[in-house]
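Chemist: Next comes the sequence, and after it the predicted model I'd like to discuss.
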Amino acid sequence: MKLRTTLAAVLLAAVVPVAAACGTTAEAASATSGTSTSASADSSTTDGTTDTGGPGGGMAQGGGPGGIDVSSVTTEDQLVELVQEAYGDAGLGLHRGHQPIEDVLDEVLTISHDELHVRMDAGQNLAAVAEDLGIDPQTLIDALVAEYSPAIDTLLADGTITQDEADQYRAALEEAFSFRVNWDGEEATPTFSGLDA
């Protein structure tokens, strides 16, 4: 019994860092320990909020766990934060916290999440993975922009931003996702603080 407990602890130690990179720590802990009661249906975030779901797979959209839910953006400040989160989190390596965009990756790349991890752990960024699969990386970028665009459309529809501003935000999203898909593992993540006045 002690051997099984030790083995379970070792496996958990190996799985949690990878799962954390995808924002699925609670799910990974639950999967590796049948007796764990700490995992729940919702993921707790570092700021004390609960990630209860969003479009395209039920998780909040953004650069990592607890990101902004695209469907809940109601202010321009939230839109600015959403664009920043589109760059991802460099602290998570080539993964950049791809869990919030996992549904788009699954749909466009048509490979399993585990295979994506194997490829990224071998040093491929999202562009290289796409190219290996015969997919133009721009196709992936366009799909990611389309996933986040409803936030822009909402603010345009309610008069918070103008059409020109909406176009600028869409361009900023494309730039952010282009950076994320093509990231070389070295370049510093740009900061998006809103549209230039």
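Modeler: Yes, it's here.
Chemist: alpha carbons only for contacts and neighbour counts from here, please
Modeler: OK.
Chemist: all helices of this structure, in order?
Modeler: Ranges of helices in the chain, per DSSP state H, are 2-22, 25-32, 76-86, 102-109, 113-121, 126-132, 137-157, 163-182.
Chemist: What helices and strands are in contact with the second one?
Modeler: Helices and strands touching helix 25-32, by 3 or more C-alpha pairs under 8 Å, 6 or more residues apart in numbering; DSSP states H and E, are helix 2-22.
Chemist: Identify each buried residue in the helix it packs on, please.
Modeler: By 16 or more other C-alpha atoms under 10 Å, the buried positions in helix 2-22 come out as 12, 15-16, 18-22.
Chemist: Could you point out which of the helices of the chain sits nearest D51?
Modeler: helix 25-32 (11.6 Å; C-alpha to C-alpha).
Chemist: Buried residues of that closest one, list them for me.
Modeler: Buried, per 16+ other C-alpha under 10 Å, within helix 25-32: 25-30.
Chemist: Now render these as JSON lines, adding distance to E85.
Modeler: What follows is those, written out as JSON lines (distance: C-alpha to C-alpha, whole Å):
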{"residue": "T25", "distance to E85": "19"}
{"residue": "A26", "distance to E85": "21"}
{"residue": "E27", "distance to E85": "22"}
{"residue": "A28", "distance to E85": "23"}
{"residue": "A29", "distance to E85": "25"}
{"residue": "S30", "distance to E85": "27"}
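Chemist: between those, which is closest to L79?
Modeler: Closest to L79, out of all of the buried residues of helix 25-32 and judged by C-alpha to C-alpha, is T25, at 26.4 Å.
Chemist: One more to weigh against that first structure:
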Amino acid sequence: MKCRFFLTLLAAAALPFSGAQALNWNEGLDGDLSNDGDFPTFVLLTEGSNLFEGTMGSLNGTGPLDADVWSFTIAAGYYLTGINLVAYSAPAPNIQSFMALDDVASINMFDPSQHLSNGLWTEELDGFGNTYTDLLAILDTGPEYGGDGFDGPLGPGTYTFWIQEGSDQINYTINMVVTAVPEPGSVVLVGLAGFSLLRRRRRP
């Protein structure tokens, strides 16, 4: 709850987005995202929403498993404030997929203790029948299988994100949200309440 409150404040206090929603990667148009943690696909994120549409897993449990792995850099003055599952198609309900995040330009796919965080996710709905799963909050609560852990939005740096489904083929759309942060020492008014400076949350 504390982290969710902070994320809400940060999003409300952010500078205006620089542009409309961007589709950064569509596997049907741009090719398959890497399935190699040592050589992830590098994607340039922009301020605001960054959409990724793809397919992962294995069709009917046969054939090679398809992981999706991509890396990105958060510039100074920005935070990654959301990793949201906004579309999801699976052959059966309540399928749990794996995800992992690390704060380097690659990710170890064999030793979860090396991750920043990791965990399992499935589809959740927003109350109006729309897919909405807060993947960043799940990672913030983790790591589920060992790792360093983190607290709050992700600050400037390079990160790698890995998603994997073991036995089924999953279609997904994930939205990574990048938010500008007010300069230190400034006072930001949020709505009518007038909240003061938001401070960076640091890893333990």
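Modeler: Happy to help now that I have it. Fair warning: this is a prediction, and the values are worked out from it, not measured in the lab.
Chemist: TM between them?
Modeler: Remark: TM-score between the superposed chains equals 0.24 [TM-score structural alignment, normalised by the length of the first structure]; 92 aligned residues with a C-alpha RMSD of 6.1 Å.
Chemist: which pair in the buried residues of helix 25-32 of the first structure spans the largest distance?
Modeler: So for those, where distance means C-alpha to C-alpha, the most widely separated pair is T25 and S30, at 8.5 Å.
Chemist: And the lengthiest helix in the second structure, what's buried?
Modeler: Ranked by residue count and defined by DSSP H, the top helix of the second structure is helix 2-13. Neighbour-count burial for helix 2-13 of the second structure flags 6-7, 9-11, 13 (criterion: 16+ other C-alpha under 10 Å).
Chemist: tell me which of the residues you listed is nearest to L135 of the second structure?
Modeler: Using C-alpha to C-alpha, L7 comes nearest to L135 of the second structure of these, at 13.1 Å.
Chemist: and the closest residue to the closest one other than its chain neighbours, how many neighbours does it have?
Modeler: In space, L7 of the second structure comes closest to T81 once its chain neighbours are excluded; the distance is 6.6 Å by C-alpha to C-alpha, 6 or more residues apart in numbering. The tally of other residues near T81 of the second structure (other C-alpha atoms under 10 Å) stands at 23.
Chemist: Repeat that for G54 of the second structure.
Modeler: There are 18 residues near G54 of the second structure, going by other C-alpha under 10 Å.
Chemist: Neighbours of the nearest residue to it once chain neighbours are set aside, how many?
Modeler: Spatial nearest neighbour of G54 of the second structure, excluding adjacent residues (C-alpha to C-alpha, 6+ apart): E27 at 5.2 Å. The local packing of E27 of the second structure (other C-alpha under 10 Å) involves 12 other residues.
Chemist: Adding distance to E102 of the first structure, write the buried residues of helix 2-22 of the first structure out as TSV.
Modeler: Below are the buried residues of helix 2-22 of the first structure laid out as TSV (distance: C-alpha to C-alpha, whole Å):
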residue	distance to E102 of the first structure
L12	22
V15	18
V16	18
V18	14
A19	13
A20	14
A21	12
C22	8
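Chemist: From those, pick the one nearest T5 of the first structure.
Modeler: For these, the nearest to T5 of the first structure is L12 (10.4 Å; C-alpha to C-alpha).
Chemist: so what's the closest one closest to, chain neighbours aside?
Modeler: Closest to L12 of the first structure by C-alpha to C-alpha, 6+ apart is T32, at 6.3 Å.
Chemist: and the one you found, what does it touch?
Modeler: 8, 11-12 (C-alpha atoms under 8 Å, 6 or more residues apart in numbering).
Chemist: Return the distance of S149 of the first structure relative to V10 of the first structure.
Modeler: From S149 of the first structure across to V10 of the first structure, the span is 41 Å (C-alpha to C-alpha, to the nearest Å).
Chemist: quick one on the thing from earlier: let's have the helices of the first structure in a markdown table, adding distance to T50 of the first structure.
Modeler: Output for those, formatted as a markdown table (distance: least, C-alpha to C-alpha, whole Å):
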| stretch | distance to T50 of the first structure |
| --- | --- |
| helix 2-22 | 16 |
| helix 25-32 | 12 |
| helix 76-86 | 17 |
| helix 102-109 | 19 |
| helix 113-121 | 24 |
| helix 126-132 | 28 |
| helix 137-157 | 20 |
| helix 163-182 | 25 |
